[in-house]
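Novice: Fold the following for me, if possible:
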Amino acid sequence: MPKRISVRGAIISNDVAWIYELFDIEHTSPQMVMEQIEDANGDDLEVIINSGGGEVYAASEIYTELKSYTGTVETRVVGLAASAASVIAMAGDKVLIAPTAEIMIHNSSMGYHGDHRDMNKASEMLQNTDKTIANAYRLKSGMDEKELLDLMGKETWLTPQDALEKGLVDEIMFENEIKLTASASVSNLIP
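Specialist: All right, here's what the predicted structure looks like:
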């Protein structure tokens, strides 16, 4: 039986987790995930994701830990994997999505201040960050960087079918289940 890890709420850095804990706000930090990975002792992992995203570097750390894990990692998008959470979803050896879930990908953003030189540096940093985010999608889907950056630039919301067609997920959950129906009929008609 795989060990379950939840990725819910905001994706945050370790140093601000105490604030979320103080106010009992749902969140996920790299340390939380790493502790659960260590407890798994090589057993397979099932990572349940429902998050609107958060800090890209925290997500990168979680992604890297999951990709480096020795056991099998299955990620399951059960509600939303948006922004930084979509990066984490790409860490699965197998990526599944619920038929009612969505994935959202977009460009990185930040608040910044300074003069025009600072703004130019910030712009360059964001463009580089977008490329690193696109790497996670590229490694999963095989899509080229330009196409991914275009989708990110448009802030693209992907239905389960869209995500499957683009190779960002491997399977839509419950899709292969066949529903059997039984029909009982009481009738005076003779066949």
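
Novice: from here on, contacts and neighbour counts on C-alpha atoms
Specialist: Noted.

Novice: May I see the buried residues of the lengthiest helix in the chain?
Specialist: Ranked by residue count, the top helix of the chain under DSSP state H comes out as helix 116-141. Using 16 or more other CA atoms under 10 Å as the test for burial, helix 116-141 gives 122, 126-127, 129-131, 133-138, 140-141.

Novice: is it possible to export the residues you listed to CSV including distance to I37?
Specialist: Below are the buried residues of helix 116-141 laid out as CSV (distance: CA to CA, whole Å):
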residue, distance to I37
A122, 34
L126, 30
Q127, 31
T129, 26
D130, 27
K131, 27
I133, 23
A134, 25
N135, 23
A136, 20
Y137, 23
R138, 25
K140, 21
S141, 25
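
Novice: Which one of those is nearest to D93?
Specialist: When the buried residues of helix 116-141 are compared for distance to D93 (CA to CA), K140 wins out at 8.9 Å.

Novice: Following up with a second sequence; could you model it the same way so I can compare the two?
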Amino acid sequence: MPQTTPYYNIVKNEADREATIFIYGAIGGIDWDTYETINTASKFTVAFNELEKDADTIHIRINSPGGAVFEGQAIYNAIFASKKRIVTYNDGICASMAALILLSGDEIHAFKNSLLMIHNSSSSYWGNKKEVEEQLEAAEKIDKALGTAIEDRLGITAEDVEKEYLNYKDNWFTTDEASSLGFYDHVIKKEKAQIPEDIMQLKPKDMVSKYAAMTFSIPNTKSKITNTMNKPNSFPNLVAVLGAPLASTDKGSYINDEQKKAIDNKFAADALALQTANSAKDKAEQDLQAEKDSRQQAIDAEKANTNAALTAMRTAATAAGVENIIENATMEDINTALAAQIAVLNGKPGASHTGGANDPDKKDGEFDYIDFDNSIYSQIK
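Specialist: Alright, predicted model coming up:
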């Protein structure tokens, strides 16, 4: 059956420079009667970019089972890159690719009975073994790319995303569960979301088919969303940054383009100051480390000199006849032992450094300190 209505609809509120986009239905697909692609990102992004020219706040209300990954990814990026204030809503169910589009908002709202479902991408694989392996490798990369939306929203790692959300299961979350995990900023009271009763029992493919066959009532008149501007001067921190009151109308306070530029400049100046401070901190830490390294080198050199002197004294003491020097003897210990040995040697001249002291042919005490067997005395024997 040919598609008669788009999967999205735009309602403008030009007086308040706001607009609402309703994404109700499957994302991407094929019209099997005409074999043309439908619900494409190209049409959505063109309409969205046009809408940005006239709206400062864009509300995006979603009730979708998801659909084509590449179409949804382009829609997510178009919304995420917008410099306008984006508020997304889970009007019933945001599953699969629709769940990730929901995460593109600056603020995310949901009804108390909304459902959120996150899972890995899925596809059909065809070809020989090598071709299928390449397709599986591509599927892993697709999952990693999709997971960045969850990383950004929850402030968690890719490993945490893979473990908790892209774990090859359909992960369903009630609004209370999703809120506690950090997916939602606000829960809408009273109203009820539009959810098929058997939605959680359907496989993703059947879910998309069911939504494609459903007719949703998408408003074609002015959105009921009202301006929620705050009272003048209700943001003292912003007033302090600006140095002047916020711009205001009879409906409340807001930030005009000039004030936005002033805030951006303030943030840029603060960022530069922080960068300069961090650079100075890094330089100080580097200088301190260099000084520590220099001192350590001096200590190591002094220690080496001390060890060399200790080794030299130990060698001298051993040569002088000092015996049984303990391994951890200090220089003072060795010096004391050496002094004692020298005193002994001084009392017995030649006893330890000559060979003639015990020669029976010599008179007692005569030339005891000379070794006549030494080669230097060979000419006078």
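
Novice: TM-score of the superposed pair?
Specialist: Taking TM-score structural alignment, normalised by the length of structure 1 as the basis, the two superposed chains have a TM-score of 0.80; 168 aligned residues with a CA RMSD of 2.2 Å.

Novice: before we move on, the earlier item: tell me the residues of structure 2 aligned with the longest helix of structure 1.
Specialist: With TM-score structural alignment applied, helix 116-141 of structure 1 matches the range 129-154 in structure 2.

Novice: Have a look at how far, on average, the matching stretch is from structure 1.
Specialist: For stretch 129-154 of structure 2, the mean deviation from structure 1 after alignment is 0.9 Å (mean CA distance after the TM-score superposition for structure 1).

Novice: for that stretch, the distance to its chain's centre please.
Specialist: 19 Å (CA atoms, centre = their mean, to the nearest Å).

Novice: circling back to that earlier point, let me know the angle separating the helix or strand following the longest helix of structure 1 from helix 116-141.
Specialist: Later in the chain than helix 116-141 of structure 1, the nearest helix or strand by DSSP states H and E is helix 145-153. Going by axes from the mean of the first three to the mean of the last three CA atoms, to 10 degrees, helix 145-153 of structure 1 is angled at 110 degrees with respect to helix 116-141.

Novice: If you count neighbours, what's buried in helix 145-153 of structure 1?
Specialist: Buried, per 16+ other CA under 10 Å, within helix 145-153 of structure 1: 145, 148-149, 151-152.

Novice: Specify which member of those residues is nearest to G53 of structure 1.
Specialist: Nearest member of the buried residues of helix 145-153 of structure 1 to G53 of structure 1, counting by CA to CA, is M152, at 14.3 Å.

Novice: Identify the residues contacting the alignment partner in structure 2 of the closest one.
Specialist: By TM-score structural alignment, M152 of structure 1 lines up with L166 in structure 2. L166 of structure 2 is in contact with 118-120, 143, 147, counting by CA atoms under 8 Å, 6 or more residues apart in numbering.

Novice: returning to that earlier point: name the nearest of the buried residues of helix 116-141 of structure 1 relative to V95 of structure 1.
Specialist: K140 (9.1 Å).

Novice: Where in structure 1 does the one helix or strand R295 of structure 2 maps to align, residue-wise?
Specialist: Counting by DSSP H and E, the element that carries R295 of structure 2 is helix 257-319. The alignment of helix 257-319 of structure 2 onto structure 1 (TM-score structural alignment) finds no residues at all.

Novice: helix/strand/coil for N63 of structure 2?
Specialist: Counting by DSSP: H, G, I helix; E, B strand; the rest coil, the backbone at N63 of structure 2 sits in strand.

Novice: ok, it touching Y24?
Specialist: Yes: at 4.8 Å, N63 of structure 2 and Y24 qualify as touching, with contact defined as CA atoms under 8 Å.

Novice: Show me what the host helix or strand of Q161 of structure 1 is packed up against.
Specialist: Assessed by DSSP H and E, Q161 of structure 1 sits inside helix 160-165. Counting contacts by 3 or more CA pairs under 8 Å, 6 or more residues apart in numbering; DSSP states H and E, helix 160-165 of structure 1 packs against strand 102-105, strand 171-172.

Novice: Give me the contacts around the longest one.
Specialist: Put plainly, it is strand 102-105 of structure 1. 77, 79-83, 86, 151-152, 155-160, 163.

Novice: circling back to that earlier point, comparing the helices and strands packed on helix 160-165 of structure 1, which comes out most buried?
Specialist: Counting by mean count of other CA atoms under 10 Å, strand 102-105 has the highest mean neighbour count of those, with a mean of 24.

Novice: after superposition, how close is that strand to structure 2?
Specialist: Mean for strand 102-105 of structure 1 is 0.7 Å (mean CA distance after the TM-score superposition for structure 1).

Novice: corresponding residues in structure 2 for that strand?
Specialist: Strand 102-105 of structure 1 maps onto residues 115-118 of structure 2, going by TM-score structural alignment.

Novice: how far does that stretch sit from the chain's center?
Specialist: 25 Å.

Novice: Stretch 94-102 of structure 1 now?
Specialist: The answer for stretch 94-102 of structure 1 is 10 Å, by CA atoms, centre = their mean.

Novice: Could you check that stretch and say which residues are buried?
Specialist: 94-99, 101-102.

Novice: Let me have those residues in CSV, adding distance to T70 of structure 1 as columns.
Specialist: CSV is the format used below for the buried residues of stretch 94-102 of structure 1 (distance: CA to CA, whole Å):
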residue, distance to T70 of structure 1
K94, 14
V95, 17
L96, 20
I97, 23
A98, 26
P99, 29
A101, 28
E102, 28
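
Novice: Out of those residues, flag the one nearest to D43 of structure 1.
Specialist: Nearest to D43 of structure 1 among the buried residues of stretch 94-102 of structure 1, with distances taken as CA to CA, is K94, at 15.2 Å.

Novice: show me what contacts the closest residue to the closest one other than its chain neighbours?
Specialist: Of all residues not flanking K94 of structure 1 in the chain, E74 sits nearest, at 4.9 Å (CA to CA, 6 or more residues apart in numbering). Going by CA under 8 Å, 6+ apart, E74 of structure 1 touches 44-47, 92-96.

Novice: In structure 2, which strand is the longest?
Specialist: strand 85-95 (DSSP state E).

Novice: In structure 1, what residue corresponds to H59 of structure 2?
Specialist: Per TM-score structural alignment, H59 of structure 2 is aligned with E46.

Novice: and that match, which of the three is it?
Specialist: strand.

Novice: what number of residues lie near it?
Specialist: Residues near E46 of structure 1, counting by other CA atoms under 10 Å, number 20.

Novice: List the contacts of the most centrally placed residue in structure 2.
Specialist: What sits nearest the mean C-alpha location of structure 2, by CA atoms, centre = their mean, is T157, with 6.5 Å. Residues in contact with T157 of structure 2 (CA under 8 Å, 6+ apart) are E151.
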